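Q: Sequence first, then the predicted structure:
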Amino acid sequence: MKKRLILSILGLFLVSCSEYQKAFKSEDTEVKKEVAKKMYDKQKYSKAIRLYEIIAPVYKGKSGEEEMSYSFGMSYYNTKQYYLAAYQLEGFASSYPKDPRAEEAFFLSAKCFAELSPTYSLDQTETDKAIFKMQEFIDRYPNSTYMAQANAIAKDLRVKLERKAFEVAKQYNTIGDHKAAQVAFDIFLSDFPGTVFKEEALFLKLDSAFQLAINSVPSKMQERLNNAKGAYQSLVKFKGDSKFKSKADVMLEQIDKELQQFSKS
């Protein structure tokens, strides 16, 4: 029985391969289309793609293009060829907006761009594009069943942009360029007022202001100390029980101590 089952499976496999090879070599585009659909239904997406790539231009604007266009795009998506999938699925959704699968196709197209978004440390051009595409989907289908997923993906993408900008500002603090760090944190907080990194950004801005002040020449020290004190106040105003408060309090104590010499003079 076991041997018969193996032979049966092998026979089906050989028939499937033979059918595919014949279709691939055939000049008949209808045969190619039928076998491509069979390959798609069997989740043999790579084989389906090879056939679709040949016949897609032939069916442009003709009967059968709608079904083929969707299957073609989903084949790319299921093989994680996200650039091609995004293009094909967006094209399907735009060409056939009344098709019941258009909403899904448009969402998956936007999701493809999110999949192409690199880690935060790299150039974020693709992330900007992904946010734009996902927002476009949200605007087009405000009542979509995919809305929760779309919002979650968009949020993750925005956090990635926030982290990129935050790490750039943080790097200035790390290398000791405290004047540039303050400017970078000001820009960061202005661009991303609701950022998840706000507490740490406010503390690092304080740290940069503090380091710049206590290492200043006398003629600039008072102004910079007052600036650092303002940075402290911004931190505790934002979060009075900040996890950085004990370190911030130590800085404030030294700031006030240094400022006393100016009040005496």
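A: Looks like it arrived, so ask away. Numbering: from 1, shown residues only.
Q: use CA for all of it now, contacts and neighbours both
A: Will do.
Q: So which bits of the longest helix anywhere in the chain are buried?
A: Longest helix in the chain by number of residues, with DSSP state H as the criterion: helix 147-175. Within helix 147-175, the residues that qualify as buried are 147, 150, 153-154, 157-170, 172-173, counting by 16 or more other Cα atoms under 10 Å.
Q: Likewise for stretch 81-95?
A: 82, 84-93.
Q: Identify the residues contacting it?
A: 66, 69-70, 72-77, 99, 101-103, 105-106, 108-110, 112-113, 115-116 (Cα atoms under 8 Å, 6 or more residues apart in numbering).
Q: Separate out the buried members of these.
A: Using 16+ other Cα under 10 Å, the buried members of the contacts of stretch 81-95 are 66, 69-70, 72-77, 102-103, 105-106, 108-110, 112-113, 115.
Q: Looking at those, which are in strands?
A: With DSSP state E as the criterion, strands contain none of those.
Q: Tell me which of those residues fall in helices.
A: 66, 69-70, 72-77, 102-103, 105-106, 108-110, 112-113, 115.
Q: Can you lay out the buried residues of stretch 81-95 as CSV showing secondary structure?
A: As requested, those are arranged in CSV below (DSSP: H, G, I helix; E, B strand; the rest coil):
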residue, secondary structure
Tyr82, helix
Leu84, helix
Ala85, helix
Ala86, helix
Tyr87, helix
Gln88, helix
Leu89, helix
Glu90, helix
Gly91, helix
Phe92, helix
Ala93, helix
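Q: and which of these is nearest Ala180?
A: Checking those against Ala180 by Cα to Cα gives Tyr82 as the nearest, at 38.6 Å.
Q: Could you check how far that closest one is from Ala201?
A: Separation of Tyr82 from Ala201 (Cα to Cα, to the nearest Å) stands at 35 Å.
Q: and if you look at Phe106?
A: Phe106 is 37 Å from Ala201, by Cα to Cα.
Q: quick one on the thing from earlier: check the buried residues of stretch 81-95 against Asp207 and report the nearest one.
A: Tyr82 (42.9 Å).
Q: Export the buried residues of stretch 81-95 to CSV and append columns for distance to Lys133.
A: Listed next are the buried residues of stretch 81-95 as CSV, based on distance: Cα to Cα, whole Å:
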residue, distance to Lys133
Tyr82, 14
Leu84, 15
Ala85, 14
Ala86, 10
Tyr87, 12
Gln88, 14
Leu89, 13
Glu90, 10
Gly91, 13
Phe92, 15
Ala93, 13
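Q: Tell me how many other residues crowd Lys245.
A: Residues within reach of Lys245, counting by other Cα atoms under 10 Å, total 16.
Q: Repeat that for Ala184.
A: 23.
Q: which SSE is it in?
A: In the assignment (DSSP states H and E), Ala184 maps to helix 178-191.
Q: Just want the angle from that helix to helix 147-175.
A: Comparing the axes of helix 178-191 and helix 147-175 via axes from the mean of the first three to the mean of the last three Cα atoms, to 10 degrees yields an angle of 170 degrees.
Q: got a list of what Ser234 touches?
A: Leu202.
Q: Okay, one more to line up with it:
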Amino acid sequence: MKISSYIVLFVTCCSLYGCGEFYKLEKSTNWDELYEAANKYYDKGDHNKAIILYDRVLPVIRGSGKAELAEFNYAYAHFRTKRYIESAGYFKTFFDTYNRSPLAEEALFMHAYALYLDSPDYNLDQRSSKDAVNAIQLFMNRFPESDSYERALSMIDDLQKRFEEKAFQESKMYYKLTEGLFPGEFYRACIINFQNFAKSFPDSKYNEELAFKLVEVSSAYAERSVFDKKEERLKQSLEFGDGFSKKYPNSNYLKKVDNIIAKTKTELDSYYQLKNQYEQRSAEARRLLEEEERNKEASEALRSVEN
């Protein structure tokens, strides 16, 4: 028990001494001492204390020979404490300031890596992920021979998968909304969204599913369209169906697509019949109107002769 008590007392005294020592450093104006202490705390892994001391000494030593290492450590200290956005900014500032430094390549990579680590899951806003992609591409363009190049590629690939998943979930949301009371605008939104997805992610595993849904949605949209728009949209749906059959000849969706195509063709034939009937009735109405006009003119001419 006595030994344990002595140990606790010793540790407490050391802690108090350490706190007292750090407190004095915070108040010190001995910049050499502060610089050495900041580096010491950084090397020991006490990054929070290192940051506090670097905050004091960096404005004074900036531009001197000591500043380069201090600023590099300062950026890393923020990274080690998981302040990724701050560290990304400090690494970029370091690179811009010391782009000929032996540490410049690592600084630019860490700028990108910090942004990558800060990027959110696919179901959240991906604007910061796009910033990370831009930073990674900047690194790859600047240092194409870097040992970290392959690692940067894998980071890009991971972020692209997040973008893909985010876009797919948005597509599913639009598709779900077509089941509501007012699906018209959502049909059109689905068609545009599905086409944009295929352009943005041509190798996606989701393309076959969305291509099927494109046929399905376009057919439903055409079927519910006003008469003046019906022919154009029915033909577009048939184009989507034909494109699907050619691109995915062995798809599990193929039978459903064939059924939709057959239904759409029947709908188009019915449209043409109605259109033909309408044109015939219109032509007959025009003929009767013209005949009435001729009879009227003849009657008026006859009355003129009689008078």
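A: Done, it's in. Keep in mind that what you see is a predicted model, and the values were worked out from it rather than measured.
Q: Which position in structure 2 pairs with Lys245 of structure 1?
A: Counting by TM-score structural alignment, Lys245 of structure 1 lines up with Leu254 in structure 2.
Q: count of residues packed around the alignment partner in structure 1 of Arg62 of structure 2?
A: By TM-score structural alignment, Arg62 of structure 2 lines up with Lys60 in structure 1. Look at Lys60 of structure 1: counted by other Cα under 10 Å, it has 12 neighbours.
Q: what's the longest helix of structure 1 packed up against?
A: Applying 3 or more Cα pairs under 8 Å, 6 or more residues apart in numbering; DSSP states H and E, we find helix 147-175 of structure 1 packed against helix 102-115, helix 125-140, helix 178-191, helix 198-214.
Q: Can you provide the mean distance from that helix to its aligned counterpart in structure 2?
A: Comparing helix 147-175 of structure 1 with its match in structure 2 after superposition yields a mean distance of 2.6 Å (mean Cα distance after the TM-score superposition for structure 1).
Q: how about Val257 of structure 2, what does it touch?
A: 212, 215-216, 241, 244-245.
Q: ok so, going back, any idea how far the match of Arg62 of structure 2 is from Ile54 of structure 1?
A: Distance of Lys60 of structure 1 to Ile54 of structure 1, given as Cα to Cα: 12 Å.
Q: ok, now Asn143 of structure 1?
A: 37 Å.
Q: The two: which is more packed in?
A: Per other Cα under 10 Å, whichever of Asn143 of structure 1 and Ile54 has more neighbours is Ile54, with 13 against 9.
Q: Quick check, Asn78 of structure 1 in contact with Tyr45.
A: Yes: in this structure Asn78 of structure 1 lies within contact range of Tyr45 using Cα atoms under 8 Å: 7.1 Å.
Q: The aligned partner of Ile192 of structure 2 in structure 1: how many residues sit nearby?
A: In structure 1, the residue matched to Ile192 of structure 2 (TM-score structural alignment) is Val183. For Val183 of structure 1, the neighbour count with other Cα under 10 Å is 13.
Q: Val183 of structure 1 and Lys170 of structure 1, how far apart?
A: Taken as Cα to Cα, the span from Val183 of structure 1 to Lys170 of structure 1 is 11 Å.
Q: Farthest pair within the contacts of Val257 of structure 2?
A: Top of the distance list for the contacts of Val257 of structure 2 (Cα to Cα): Glu216 and Ser245, 13.2 Å.
Q: quick one: the closest residue to Asp131 of structure 2 other than its chain neighbours and Thr264 of structure 2, what's the gap?
A: Once flanking residues are discounted, Asp131 of structure 2 sits nearest to Leu115: 7.3 Å by Cα to Cα, 6 or more residues apart in numbering. Computed as Cα to Cα, the Leu115 of structure 2 to Thr264 of structure 2 distance reads 49 Å.
Q: Kindly state which residue of structure 2 is aligned to Ser46 of structure 1.
A: Match for Ser46 of structure 1 (TM-score structural alignment): Asn48.
Q: gap between its match and Asp118 of structure 2?
A: Taking Cα to Cα, one finds Asn48 of structure 2 at 19 Å from Asp118 of structure 2.
Q: now Asn39 of structure 2
A: 26 Å.
Q: what does Thr97 of structure 2 give?
A: From Thr97 of structure 2 to Asp118 of structure 2 the distance is 24 Å (Cα to Cα).
Q: Likewise for Lys247 of structure 2?
A: For Lys247 of structure 2, the distance to Asp118 of structure 2 - Cα to Cα - is 38 Å.
Q: Over to Lys275 of structure 2?
A: 59 Å.
Q: now swap in Ser15 of structure 2 and tell me
A: For Ser15 of structure 2 relative to Asp118 of structure 2 (Cα to Cα), the value is 34 Å.
Q: quick one: secondary structure of Lys205 of structure 2?
A: Per three-state DSSP, Lys205 of structure 2 ends up coil.
Q: shouldn't Phe107 of structure 1 be in contact with Met134?
A: Yes: look at Phe107 of structure 1 against Met134 with Cα under 8 Å: they come within range, at 7.4 Å.
Q: what residues do these two have in common as contacts?
A: Common contact partners of Phe107 of structure 1 and Met134 (Cα under 8 Å, 6+ apart): Ala150.
Q: Contact partners for the spatially closest residue to Gly176 of structure 1 that is not a sequence neighbour?
A: Take Gly176 of structure 1 and drop its neighbours on the chain: the residue closest to it by Cα to Cα, 6+ apart is Ser208, 8.0 Å away. By Cα under 8 Å, 6+ apart, the contact list for Ser208 of structure 1 reads 173, 176, 178-179, 181-182.
Q: again with Asn193 of structure 2
A: Counted by Cα under 8 Å, 6+ apart, Asn193 of structure 2 has contacts Ser171.
Q: Tell me the spacing between it and Ile85 of structure 2.
A: 32 Å.
Q: again with Glu105 of structure 2
A: Counting by Cα to Cα, the gap from Glu105 of structure 2 to Ile85 of structure 2 is 19 Å.
Q: repeat for Val305 of structure 2
A: In terms of Cα to Cα, Val305 of structure 2 sits 98 Å off from Ile85 of structure 2.
Q: now swap in Arg100 of structure 2 and tell me
A: Taking Cα to Cα, one finds Arg100 of structure 2 at 24 Å from Ile85 of structure 2.
Q: Check the gap between Ser154 of structure 2 and Ile7 of structure 2 for me.
A: When Ser154 of structure 2 is compared with Ile7 of structure 2 (using Cα to Cα), they lie 49 Å apart.
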